[in-house]
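[1] next input, structure requested:
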Amino acid sequence: MRQLLQGFRHLLRGQRWAVRHGRWWGFGLLPGLVSLVLYVAALVALAVWSGDLADWITPFADHWSSGARTALRDLTALLLVGGGLMLAVVTFTAVTLMIGEPFYESLSERVEDIEGGGPAPLGLSWWRQLLWGLRDALASVLIVAGIGVLLFGCSFVPVVGQTVVPVVGACVSGFFLTEQLTAVAFQRRGLTFRQRVRRLRGRLPLALGFGVPLVLLFLIPLVAVFAMPGAVAGATLLVRDLDPANPAPAGPPAAAPPPAPSAPVAGPGPSAPGPTPTA
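    Have a look, this model is predicted:
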């Protein structure tokens, strides 16, 4: 329970950090606003063309009676719009993180600078960092999608599907949302996707305490836009808690201590008188 509350406190700390640093909060809003405009345009286009899509999907109903054909295609159009809206809610955060990779990298670095400094940069080119981020984001999305399909199948089980499955789904989504948000700060420390998952799994209550409230909050895309900068800041603070030690800057090699003086070696003394030669 203590780690759950600690994770939630990191979330609140991140939001407070974003409010206190308004310029960086506004900077972090830009990717979310771009994603919101793209999603709204896509959903409006889907709503406008949903009737034509429904006609194209259901050619077998061309010879049905007018009432049955209209009812089927209206239902199909409604399902298309509803499915598109659900897909938008599920993918909004991942797409925003991919679009905002450079923005959130700068925001995370600024958080580390203000909070006491972070590790030295890895020295990777921007395109290597972009490919790294896209690969890890794709891996995370595929894992969540696979687990989501499994949970969807379990949702048809009586009682379990209406009680256990939603809780497990929220926990899985919260864990991987935490992984996606902490990826920027963890990558700065040289951790791969598997290493990040292992690190967060070792502090599972902490990760869930941070991510599950965000999942519930991000169900509203407009709220997600305004909360995203604080979420990135909070995730950076969480990484600093998990990995507080920053590597010391490399300096000139220390001079070797002088060797200890050796004991003086006694020189040859006077020779002892030899025997007196006899005649």
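
[2] contacts and neighbour counts: CA atoms only from here.
    Noted.

[3] look up how far residue 205 lies from residue 99.
    For residue 99, the distance to residue 205 (CA to CA, to the nearest Å) stands at 29 Å.

[4] for the comparison step, fold the sequence that follows:
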Amino acid sequence: MRDLGAGFGYLIKGQRWVGRHGRWFGFGLLPGLISLVLYAAALVGLGYGADDLVDWATPFADDWSSPWLGLLRTTLTVLVFGLGLFLAVITFTAVTLLIGQPFYESLSEQVDRTEGGEVPESGLPLWRELWISARDSVRILVRVGLYSVLLFALGFVPVLGQTVVPVLGFCVTGYFLTEELTAVALQRRGMALKNRLALLRGRRLLTLGFGVPLGLAFLIPFVAVFLMPGAVAGATLLARDLVGPENEDDDEDPAPAAYTLDKD
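    The predicted model follows:
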């Protein structure tokens, strides 16, 4: 359980870091503001269109008597919007990181620089970094999509769907948020997606302690934008410790090898 607190501690440390480096905080806000406008427009559209979508998808219920017709479609409308919100929380980080790749790379490098020690660089051109980032984001989103479908289906199970499923949803959200954020620092260290996932699986509670509170905070409008710079900084601090010298000795598939695969 100590890892849960440690993970949350990295989130706080990241926010403190950008608080002490105000210029980098402002620098890191720009990609989030762009993403916020895009996602706000998408969610407003979903809010207006969710009921029409549900009506179109349930023609078999047109002849149902009251209150069953209203109950079914209202429940499905809420679930559709909830699924959209869940996907927005999950994908917001990936899209923002993709938009802000140069911004967050610079921020992450600055965190490494101020914390001392080696400052890894990918050595790849920007277009290659963007390609790897986009490719890995798609792979993550496929995984998230599968979990989303499963959790959406389980949401119809009485009691379970209203208690356990939301908790599992936030755990999934937190895990993949941590992966997406630590990817900025770990890619610079030459670590491919499969190695990053294996690294985080080895410290699940640490990963959830960082990502779950962040996922909950991201549900509050505008909060995600202001937390993103600190989240990237905190994820860099987390990555530094995960791949520290004491962990590198035990790594069966070291980062340089994974990096070579990505460069091919």
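
[5] ok, back up a step: looking at residue 99 and residue 205 of structure 1, which one has more neighbours?
    Set residue 99 of structure 1 next to residue 205 and count neighbours by other CA atoms under 10 Å: residue 205 wins out with 20 against 17.

[6] so in structure 1, which helix runs the longest?
    Scanning structure 1 for the helix with the most residues, using DSSP state H, yields helix 22-57.

[7] next, the angle from the helix or strand that that one is followed by to helix 22-57.
    Downstream of helix 22-57 of structure 1, the first helix or strand assigned by DSSP states H and E is helix 66-99. Angle of helix 66-99 of structure 1 versus helix 22-57, following axes from the mean of the first three to the mean of the last three CA atoms, to 10 degrees, is 150 degrees.

[8] quick check, residue 19 of structure 2 in contact with residue 25.
    Yes: Residue 19 of structure 2 is within contact range of residue 25, at 7.1 Å (criterion: CA atoms under 8 Å).

[9] and for those two, which residues touch both?
    Listed as contacting both residue 19 of structure 2 and residue 25 by CA atoms under 8 Å, 6 or more residues apart in numbering is no residue at all.

[10] so between the two, which is more surrounded?
    Between residue 19 of structure 2 and residue 25, counted using other CA under 10 Å, residue 25 has the larger neighbour count: 21 against 14.

[11] which position in structure 1 aligns with that one?
    Taking TM-score structural alignment, the alignment pairs residue 25 of structure 2 with residue 25 from structure 1.

[12] so what's residue 24 of structure 1 up against?
    Under the criterion of CA under 8 Å, 6+ apart, the neighbours of residue 24 of structure 1 are 18, 107, 229.

[13] let's have the residues you listed in TSV, adding distance to residue 52 of structure 1, neighbour count and secondary structure.
    Below are the contacts of residue 24 of structure 1 laid out as TSV (distance: CA to CA, whole Å; neighbours: other CA atoms under 10 Å; DSSP: H, G, I helix; E, B strand; the rest coil):
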residue	distance to residue 52 of structure 1	neighbour count	secondary structure
18	44	26	helix
107	43	23	helix
229	39	29	helix
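
[14] check the gap between residue 215 of structure 2 and residue 37 of structure 2 for me.
    With distances taken as CA to CA, residue 215 of structure 2 is found 19 Å from residue 37 of structure 2.

[15] neighbour count winner among those two?
    Taking other CA under 10 Å, residue 215 of structure 2 and residue 37 do not tie; residue 215 has more neighbours (25 against 10).
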